[in-house]
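S.K.: The following comprises the amino acid sequence and a computationally predicted model.
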Amino acid sequence: MSLGDDTGQTRTRMPERGGDPYGGARRGGRSSSRSLVTVVGVVVLLIAAIAFANRGGGDSAAEEGDGSGDSPKSAATAPSGEKPVDTKASGIPSGFAHDRQGAESAAANYAVTLVSADILKPARRTEIVRQVFVADKQASLKDRFNRAYTKEFLSNLGLDENGNAAADNPYISRTMPVGTKVTSYSDTAAAIEVWCTGVFGTAGEKTTNPVTSDWFTMSLQLHWADDDWKVDSFSQKDGPAPVPGDEKASTAEEMAKAVQEYGGFTYAR
């Protein structure tokens, strides 16, 4: 599901086949001896990489500094060991720390909320807008969402006017942040990009909108208000997306069961 500047659109991405996905021609087979050398080389590199990783990641935080200034940091998102929040409001994580890490955690959790199946439910959507956005943007955002998620739009997804799916055709929209990037930060405002993947669609045997995967980046402008980070505005763009794998697609029943049985996370830096 696409939100932000193109609120209300859905995307279905089909894998492209044929040729090298990175633009080169397919290479022929190698001799067995050369293949053996390649395998040995890869194993050595893996061992070296594992040894390097196990030396400890304690230096990454120091390399990033204290988070002051407006320039983007080159370091990838890394765990800090800090608990992101202690509370939730309307089922949404709240009470984020008033620092760079807190802003990143807020952005990741808000990205999950804004592309969830709950945003399609009018009653739940009101709670989400009130909890996630700054006060002076709530009325306009609520109106914007309501215009996008019309009865006709919901019907095309197999949902009723309340955003509920039929028992045999559950609608799925779950987002998983892959990483975050701070493009600017101050004590009162932060601009965060959240790289995400996710699954969305209807897990029904005869659906015309099957569950598929998606990759996108959500950009959020956050402000510190009411002792928490809140969203002032956001937008979304496609990718970066990896080359599709060759995994066999699961059945509609397996997808629906997985979403019901596997819970989500509260995301932290």
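M.R.: That came through, no problem.
S.K.: okay, CA-based contacts and neighbour counts for the rest of this
M.R.: OK.
S.K.: residue boundaries of the strands in the stretch 1-150 of the chain?
M.R.: Applying DSSP state E, counting those that start in this stretch to the stretch 1-150 of the chain gives strands spanning 87-89, 92-94.
S.K.: alright, now check it against this:
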Amino acid sequence: MSLGDDGYGGDPRSGRPDDGYSTLGGTRQTRTRFADGTGGDGYGSRRPARSSRSLTMVVGVVVLLVAAIAFANMGGGSGDSDSSGGSGGGKAGAAPTAATGTKPVTGKNGKVPSGFAHNEQGAQSAAANYSVALGSADMFEATHRRQIVNAVYAPAVATARQDDLDKVYSGEAFLTSIGLNTDGTAPAGMTFISRSNPVGTKVVKFSGETASVSVWYSALFGLAGEGSKNPVSESWFTNTFELAWIDGDWKVTDFTQKDGPVPVGRDQAASPAQEMADAVEQFGGFTYAR
């Protein structure tokens, strides 16, 4: 789903090349002064001098642009060669933010992306998007939860998983403990937030028809609103999905979850409840592509 965007940080192998577009910075541009001279067009000395400076500036900008584009393309070519040579799970795991060139999905199964590529990149994209769906606020509403489970899980395990999840998400004690009403909705004046944000994926195993993919993500969870007893907080997890290629798409057969890795929090003041609630309403999510 770093989003680097892969979903979609830096390259942990040997470091990324310098940004080719840094050549556009003002510190790399120079200004040249030309002595005023007598023009041969009858307009006097000042006009040709202005024209010369203008032409020189235009040419200089064009040269800088061409150089920047050439430098960026050189860097991109190196990244592409790494990608093309990295079809194995080890290479993909070593460069979690490198672009693969695999087209993102265009299909939807309800609200869940579908139609992932039948390769390692597709398995990683599926795992990232499935972690988003399974961590969404829709899981707390019965109808949406069933749609998500049927879209994400393999048919052979979907029914059993549905029953297990219904028991968890419909439990009155559980819903009350996180501040929700017994029907899974937020109390009046509150906005319920549950959102997973993948920051990277890693292939653990891949055999063509099955795959094991880990997704590292941050999660926002809580109630935004004045007087909330469960304010929105951030936590970090890694989910490892067991996937199988079924009926032309990747489906989850099982998954495990562990805490972390957890970064050190920065010294930033928490936003007011209304600002947090507005952010969730105004900022949509992503479809993650490896």
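M.R.: The structure has been received and is ready for your questions. Keep in mind that what you see is a predicted model, and the values were worked out from it rather than measured.
S.K.: Structural similarity score between the chains, please.
M.R.: After superposition, the two chains reach a TM-score (TM-score structural alignment, normalised by the length of the first structure) of 0.76; 224 aligned residues with a C-alpha RMSD of 2.4 Å.
S.K.: who are the neighbours in contact with residue 239 of the second structure?
M.R.: Residue 239 of the second structure makes contact with 131, 214-216, 255-258, according to C-alpha atoms under 8 Å, 6 or more residues apart in numbering.
S.K.: tell me which of the residues you listed is nearest to residue 22 of the second structure?
M.R.: residue 216 (30.7 Å; C-alpha to C-alpha).
S.K.: The closest one touches residue 238, doesn't it?
M.R.: Yes: using C-alpha atoms under 8 Å, residue 216 of the second structure makes contact with residue 238 at a distance of 4.4 Å.
S.K.: Compare neighbour counts for those two and give me the winner.
M.R.: Taking neighbours as other C-alpha atoms under 10 Å, residue 216 of the second structure and residue 238 compare with residue 216 leading, 25 against 21.
S.K.: what residue of the first structure matches up with that one?
M.R.: Matched to the first structure by TM-score structural alignment, residue 216 of the second structure sits across from residue 195.
S.K.: For that match, which non-adjacent residue is closest in space?
M.R.: residue 217 (4.4 Å; C-alpha to C-alpha, 6 or more residues apart in numbering).
S.K.: Quick check: the residue positioned nearest the centre of the first structure vs residue 206 of the first structure, distance?
M.R.: Geometric centre of the first structure, nearest residue: residue 196, 2.9 Å, by C-alpha atoms, centre = their mean. The gap separating residue 196 of the first structure from residue 206 of the first structure is 28 Å, by C-alpha to C-alpha, to the nearest Å.
S.K.: Same question for residue 83 of the first structure.
M.R.: Distance, residue 83 of the first structure to residue 206 of the first structure, by C-alpha to C-alpha: 43 Å.
S.K.: Ok, residue 60 of the first structure next?
M.R.: For residue 60 of the first structure, the distance to residue 206 of the first structure (C-alpha to C-alpha) stands at 49 Å.
S.K.: Alignment lookup: residue 129 of the first structure to the second structure.
M.R.: Here residue 129 of the first structure is matched to residue 149 in the second structure, going by TM-score structural alignment.
S.K.: what residues are up against the residue nearest to residue 195 of the first structure?
M.R.: 193-196, 236-240.
S.K.: before we move on, back to that, name the member of the contacts of residue 239 of the second structure with the most neighbours.
M.R.: Within those, most neighbours by other C-alpha under 10 Å means residue 215, with 27 neighbours.
S.K.: Not counting its neighbours along the chain, what's nearest that residue?
M.R.: That would be residue 201: by C-alpha to C-alpha, 6+ apart, it lies 4.5 Å from residue 215 of the second structure.
S.K.: so where do the helices sit in the stretch 151-269 of the first structure?
M.R.: Taking DSSP state H, counting those that start in this stretch, the helices of the stretch 151-269 of the first structure run over residues 151-156, 252-261.
S.K.: With mean neighbour count and distance to residue 102 of the first structure as new columns, can those helices be given to me in TSV?
M.R.: TSV is the format used below for the helices of the stretch 151-269 of the first structure (neighbours: other C-alpha atoms under 10 Å; distance: least, C-alpha to C-alpha, whole Å):
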stretch	mean neighbour count	distance to residue 102 of the first structure
helix 151-156	15	34
helix 252-261	14	28
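S.K.: Out of these, which is closest to residue 75 of the first structure?
M.R.: Comparing those against residue 75 of the first structure with C-alpha to C-alpha, the closest turns out to be helix 252-261 (32.1 Å).
S.K.: Onto which residues of the second structure does that closest one map?
M.R.: Taking TM-score structural alignment, helix 252-261 of the first structure hits residues 273-282 over in the second structure.
S.K.: Would you map the strands across the stretch 151-269 of the first structure?
M.R.: 171-185, 189-202, 212-225, 228-238.
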